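> based on what follows, work out the 3D shape:
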Amino acid sequence: MRLISLIFILFFSILLSSVIFTYFLNTQKPYVSIKGKSFNVEVAKSNKQKGLGLSKYKRIAQNFGMLFIFENKDYYSFWMKGMSFPIDIIFIRDNKIATIFKNVDYPKSENENLKKYKPDISSDMVFEINAGLSEKYNFKKGDIVKINY
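This is a model prediction of the structure:
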């Protein structure tokens, strides 16, 4: 009887370990990939997250960005309020780059008039990365954007 109990416990432990290992192996972090360049992303879904954006960071890693997801396509405008570093703003429509604003500078004072950045065509996502990366990797309008979130 003891041997059967031991075999059952061993079998159950192996089965449970296998399920847990498979779960963690298949869990991927959110990312955006354009022209073979992949970026880990923080996904902004709520209005609060979208309003704060990257302004909560002093700087970000070269392979990091923020992805803003909207339910409908529209002409969403972005600004640099509270930002402390320059970025590239990439508007996405149907998993393709719709508009890119490169090297968008941050405000030098709180009183500075903030420019609003709007896409040429309605978009359903916006991707923000460090300034200069769109140029460095030659991202352009029409490039396919692979997204996992």
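> only C-alpha atoms from now on, for both contacts and neighbour counts.
Will do.
> not counting sequence-adjacent ones, nearest residue to Gln62?
Spatial nearest neighbour of Gln62, excluding adjacent residues (CA to CA, 6 or more residues apart in numbering): Asn130 at 6.6 Å.
> which helix runs longest in the protein?
For the chain, the helix with the greatest residue count under DSSP state H is helix 2-26.
> in that one, what's buried?
Buried residues in helix 2-26, counted by 16 or more other CA atoms under 10 Å: none are found.
> against which helices or strands is it packed?
Applying 3 or more CA pairs under 8 Å, 6 or more residues apart in numbering; DSSP states H and E, we find helix 2-26 packed against no helix or strand.
> can you give me the strands in this structure?
31-34, 37-44, 64-74, 87-93, 96-104, 123-130, 145-148 (DSSP state E).
> contacts for the fourth one, please.
Strand 87-93 has contacts (CA atoms under 8 Å, 6 or more residues apart in numbering) with 73, 97-105, 119, 122-134, 145.
> angle of that strand against strand 96-104?
For strand 87-93 against strand 96-104, the angle by axes from the mean of the first three to the mean of the last three CA atoms, to 10 degrees is 160 degrees.
> count the residues that sit near the closest residue to Lys118 other than its chain neighbours.
The shortest distance from Lys118 to any non-neighbouring residue, by CA to CA, 6+ apart, is to Ser77 (4.5 Å). Using other CA atoms under 10 Å, Ser77 is surrounded by 12 other residues.
> so which bits of stretch 71-88 are buried?
Neighbour counts over stretch 71-88 (16+ other CA under 10 Å) mark 76, 78-88 as buried.
> and those residues, which is closest to Lys35?
Asp88 (15.9 Å; CA to CA).
> what distance do you get for the closest one to Phe11?
53 Å (CA to CA, to the nearest Å).
> same thing with Gln62?
For Gln62, the distance to Phe11 - CA to CA - is 45 Å.
> out of the buried residues of stretch 71-88, name the ones that lie in helices.
Within the buried residues of stretch 71-88, no residue falls in helices by DSSP H.
> now show me the structure for the sequence below, then we'll compare the two:
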Amino acid sequence: MERRAGMVVLATVGVLVGGALVLQSGLWVDLVGTGEYERGTVTVTEGEDTADRTETPVGTATTGTTVAVRENDAGATLATVEVRIADTGTKRYVGLSETDSLAPDEGMLFVHEEVGTHAYVMRNMSFPLDIVFVDADGTITTIHHASLPEPGDETLHRYEGRGKYVLEVNRGWANRTGVSVGDRAELPERVA
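Alright, predicted model coming up:
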């Protein structure tokens, strides 16, 4: 009887650990699917103001810009994203925390003064994110699939990466579009 109870506990722990790994890695997107999305490179070009495109106004929005991501250096475009630019300390701190949701092709591009190791947290967020770190030359260095903190959990998990830019988009975006580490983000001259 004790052996059977031990096996049940061990199996339960295995299922929980496996489920946590699938959720954290973003593999759930491949299993469940998320609809149809354009694949390709992310290119950034200057555009119109997109501050009013979400239900909740974002105090951090400056002007809208499109970011495109390409597979490696000269590959096909994997995706394009309309982004708001967060280029000051205050804008980077607030980020998307005052936003209720993003459309599949929307995000925020955080611009730091110089290349370094930066950490992002899910402070006051309403939805999970992919956090994509981009080096000064546009190379994607790290991609995190960030979950919302559990209700009542005051601890903020730090998502760290090296780069000068950080692109935040809906969680699962990197999996849907095929964007991965080593691909290139095309950045506009005004933020590069």
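> structure 1: matching residues for stretch 165-177 of structure 2?
Counting by TM-score structural alignment, stretch 165-177 of structure 2 lines up with residues 125-137 of structure 1.
> that stretch spans what distance, first to last residue?
Taking CA to CA, stretch 125-137 of structure 1 runs 20 Å from one end to the other.
> before we move on, what about stretch 25-38 of structure 1?
Stretch 25-38 of structure 1 end-to-end distance (CA to CA) = 19 Å.
> over to stretch 82-92 of structure 2?
17 Å.
> mind listing what's buried in it?
Quick answer for stretch 82-92 of structure 2 (16+ other CA under 10 Å): 82-87, 91-92.
> related to what we said a few turns ago, can you count the residues close to the residue nearest to Gln62 of structure 1?
Asn130 of structure 1, neighbours per other CA under 10 Å, totals 21.
> kindly report the same for Val8 of structure 2.
Using other CA under 10 Å, Val8 of structure 2 has 12 neighbouring residues.
> that one - that's part of a helix, no?
Yes: under DSSP: H, G, I helix; E, B strand; the rest coil, Val8 of structure 2 sits within a helix.
> map it across to structure 1 for me.
Aligned by TM-score structural alignment, Val8 of structure 2 pairs with nothing in structure 1.
> corresponding residues in structure 2 for stretch 63-72 of structure 1?
Against structure 2, stretch 63-72 of structure 1 falls on residues 105-114 (TM-score structural alignment).
> tell me which residues of the matching stretch come out buried.
Going by neighbour count (16+ other CA under 10 Å), the buried part of stretch 105-114 of structure 2 is 105-112.
> for stretch 48-58 of structure 1, same thing?
Result for stretch 48-58 of structure 1 [16+ other CA under 10 Å]: buried residues 50, 53-54.
> repeat that for stretch 87-99 of structure 1.
87-93, 95-99.
> which residue in structure 2 aligns with Ala44 of structure 1?
Using TM-score structural alignment, Ala44 of structure 1 sits opposite Ala86 in structure 2.
> cool, and Ile92 of structure 1?
Checking TM-score structural alignment: Ile92 of structure 1 goes with Val134.
> likewise Phe12 of structure 1?
When structure 2 is aligned by TM-score structural alignment, no residue sits opposite Phe12 of structure 1.
> report the central residue of structure 2.
Asp130 (2.1 Å; CA atoms, centre = their mean).
> if we can go back for a sec, my guess is the residue nearest to Lys118 of structure 1 contacts Ser122. True?
No: at 10.4 Å, Ser77 of structure 1 does not count as touching Ser122 under the criterion of CA atoms under 8 Å.
> now do the shared contacts for those two.
Common contacts of Ser77 of structure 1 and Ser122 (CA under 8 Å, 6+ apart): none found.
> can you tell me the closest non-neighbouring residue to Pro30 of structure 1?
Tyr149 (4.2 Å).
> likewise Thr43 of structure 2?
Closest residue in space to Thr43 of structure 2, ignoring its immediate chain neighbours: Ala68 at 2.3 Å, by CA to CA, 6+ apart.
> so how far is Met80 of structure 1 from the counterpart of the one you found in structure 1?
Under the alignment defined by TM-score structural alignment, Ala68 of structure 2 corresponds to Ser33 in structure 1. Computed with CA to CA, the distance linking Ser33 of structure 1 and Met80 of structure 1 is 24 Å.
> and what of Ala131 of structure 1?
13 Å.
> ok, Val41 of structure 1 next?
Distance of Val41 of structure 1 to Met80 of structure 1, computed by CA to CA: 19 Å.
> endpoint to endpoint, stretch 121-135 of structure 2 covers what distance?
The first and final residues of stretch 121-135 of structure 2 sit 19 Å from each other (CA to CA).
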